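In: No letters, just coordinates:
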C-alpha cells in the first residue's frame, strides 16, 4: 500500500521552479522534500508527501487527524526508525 504522510513546511531551501526543495517536519522528523508540484506552498503550510514529493496542500486539522490515526496504528514509530 502506498501512503502519503502529512508534514509541515519549516523552511524552503531552494526556490528554483523545477528543483524547489524544502524541509518538512513530520511530527519531529525532518526531511528534505521536493516542493515543485506545489509552487504556492509556503513556510507553515501542511502538505501530503509521497516518496519525497509534496503532492497536495492540506489544512492543519486534516494533518492532525492523519497523525492521530498513525499513532493508533503504531505507525509513527516505524517512521522514526526509517528516518535517516
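Out: It's in. Please read these numbers as outputs of a predicted model, since none were measured by experiment.
In: okay, CA-based contacts and neighbour counts for the rest of this
Out: Will do.
In: and for stretch 48-55, what are the contacting residues?
Out: Defining contact as C-alpha atoms under 8 Å, 6 or more residues apart in numbering, one finds that stretch 48-55 is touched by 2-7, 32-38, 47, 56-58.
In: An error on my part: the question was meant for stretch 27-45.
Out: 7-12, 17-25, 49, 52-59, 80, 83.
In: Inside strands: which ones of those residues?
Out: Of the contacts of stretch 27-45, the ones assigned to strands by DSSP state E are 7-12, 21-25, 49, 53-58.
In: distance of residue 15 from residue 40?
Out: Using C-alpha to C-alpha, to the nearest Å, residue 15 is found at 11 Å from residue 40.
In: putting a second one here so we can go through both:
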C-alpha cells in the first residue's frame, strides 16, 4: 500500500533545487517540493508526501488528524515509514 504521509518542513530549498527536508515520524528525508510551485512555503508548514514528492500543502490540524488515522493502520503505516527510511533523493548524497 502506498500512502500519502504528512511531513513537516524542517529545511527549505536554498541551492536552486526543489529539494526540501521534511520530518515524518522522526525520520528526516529530502523531498521534491516542485509540484507546489507557487505555494508560499515556510519552516513548520506541513505537506502531504508521496513517493518522494510533496503533493500538497496541508494545515497542521489536517496533518495531525491524518497521522492519527495512519498510526491506527498499524503495519501499513510502519511499512510506509520503513520505506521512507530506506529512500533518499538528497542530491548531496551519493
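Out: Alright, I've got the coordinates. From a predicted model like this one, the values you see are computed outputs, not experimental measurements.
In: Buried ones among the ones in strands among the contacts of stretch 27-45 of the first structure?
Out: 7-10, 12, 21-25, 49, 53-57 (16 or more other C-alpha atoms under 10 Å).
In: Contact partners for the aligned residue in the second structure for residue 23 of the first structure?
Out: Under the alignment by TM-score structural alignment, residue 23 of the first structure pairs with residue 21 in the second structure. Each residue near residue 21 of the second structure by C-alpha under 8 Å, 6+ apart is listed here: 9, 10, 11, 12, 28, 29, 30, 31.
In: Could you do residue 84 of the second structure as well?
Out: With C-alpha under 8 Å, 6+ apart, residue 84 of the second structure has these contacts: 27, 29.
In: Determine the longest helix present in the first structure.
Out: If you go by DSSP state H, the first structure has its longest helix at helix 60-72.
In: okay, the angle between that helix and strand 21-26?
Out: Put simply, helix 60-72 of the first structure runs at 60 degrees to strand 21-26, going by axes from the mean of the first three to the mean of the last three C-alpha atoms, to 10 degrees.
In: compared with the second structure, how much does helix 60-72 of the first structure deviate?
Out: Helix 60-72 of the first structure: mean distance to aligned residues in the second structure after superposition is 0.7 Å, counting by mean C-alpha distance after the TM-score superposition for the first structure.
In: if you skip the residues just before and after it, what's nearest to the match of residue 23 of the first structure?
Out: Excluding the flanking residues, the one nearest residue 21 of the second structure by C-alpha to C-alpha, 6 or more residues apart in numbering is residue 30, at 4.4 Å.
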